[in-house]
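Chemist: all I have is the shape, not the residue letters:
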């Protein structure tokens, strides 16, 4: 087998960091962009260009959560049960996961012939839409994600996909 010099074989003793991200819906917490700037945390808006600037108080944001960070502590103690968004686990960097998720911000409505915003980061979407996607779309959406966690909007329990 030939390996390039940039290739690393991951063995049983290798450590690969799985990251935790929160996708927060500013429609549920409109000042989230202001709060993210106040905390020392890695984050990105899931809209870009003019949409990011014009609709900052309505856009979804992805935030890398670090163990025992002030932002993670604040988020976990203030958001549960309020439908602010979802949590993801991935081995991908913030940039990689952001790029992946941006592909799903809009979906095409073939019946009406128009593009629609897809709020996949809403807990109700995770419960009612994601499990029922056709296999191809489900695989495409979850590519690179190891877990999706959300509150169940009906009974405040944890959903794990």
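Modeler: Received the coordinates, thanks. Just so you know, these numbers come straight off a predicted model, no measurement behind them.
Chemist: from here on, just use CA atoms for contacts and neighbour counts.
Modeler: Will do.
Chemist: give me the residues contacting the helix or strand encompassing residue 87.
Modeler: Take DSSP states H and E as the rule and residue 87 turns out to sit in strand 85-90. Outside strand 85-90, the residues that touch it by C-alpha atoms under 8 Å, 6 or more residues apart in numbering are 18-25, 97, 121-123, 144-151.
Chemist: from those residues, which land in helices?
Modeler: Secondary structure from DSSP state H places 97, 123 of those in helices.
Chemist: hang on, the earlier thing: give the buried residues for the strand holding residue 87.
Modeler: By 16 or more other C-alpha atoms under 10 Å, the buried positions in strand 85-90 come out as 85-90.
Chemist: hold the first one in mind and look at this next one:
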């Protein structure tokens, strides 16, 4: 399934993955940009961004050394309700950065809030969990690392 078909699918778990991917990128970039001005929130943003990638793309656990405890915790987050709660906590922490003047970090907070909302809708609708086509383990393995984002 391609990007356009995934957007037309109506599956909010796919939308949540896309928003989480965008959030991960933005949190890491914005955390790095604001590192000097807002040390604590910037470090949290970078950590949250990295965790977004690990949660959404479980094949990353195969290439990164992690503890069995961490692996079990990530496996439990396959549930839409738990992902919603997890991302909602991330969003609340990032929104609280506004109280300390971390204005640009609100962009990451907004995107992770949308990701949480997508997982909430997926949980309410009891939708099946699906993986983004170009970053699923089978697409990555099939591409063999020789193509850009699974597209030949």
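Modeler: Yep, that arrived. No experiment lies behind these values; they were computed from the predicted model shown.
Chemist: could I get the TM-score for this pair?
Modeler: The TM-score (TM-score structural alignment, normalised by the length of the second structure) is 0.31; 84 aligned residues with a C-alpha RMSD of 5.5 Å.
Chemist: name the helices or strands packed onto the helix ranked longest in the second structure?
Modeler: Criterion DSSP H: the longest helix present in the second structure is helix 12-33. Under the contact definition 3 or more C-alpha pairs under 8 Å, 6 or more residues apart in numbering; DSSP states H and E, helix 12-33 of the second structure sits against helix 3-8, helix 39-56, helix 105-124.
Chemist: just the ones of the contacts of strand 85-90 of the first structure in strands?
Modeler: Secondary structure from DSSP state E places 19-25, 145-151 of the contacts of strand 85-90 of the first structure in strands.
Chemist: need the max-distance pair from the residues you listed.
Modeler: The span of these, defined through C-alpha to C-alpha, is set by 25 and 146 at 21.0 Å.
Chemist: the more surrounded of these two?
Modeler: For the pair residue 25 of the first structure and residue 146, the greater number of neighbours falls to residue 25 (24 against 15), based on other C-alpha atoms under 10 Å.
Chemist: just checking, that one touches residue 63?
Modeler: No - counting by C-alpha atoms under 8 Å, residue 25 of the first structure stays clear of residue 63, with 11.2 Å between them.
Chemist: can you get me a residue count around residue 160 of the first structure?
Modeler: Residue 160 of the first structure has 14 nearby residues by other C-alpha under 10 Å.
Chemist: how close does the residue nearest to it when sequence neighbours are not counted sit to residue 38 of the first structure?
Modeler: Using C-alpha to C-alpha, 6 or more residues apart in numbering and skipping residues adjacent in sequence, the residue nearest residue 160 of the first structure is residue 149, 4.7 Å away. As for residue 149 of the first structure, its distance to residue 38 of the first structure is 25 Å (criterion: C-alpha to C-alpha, to the nearest Å).
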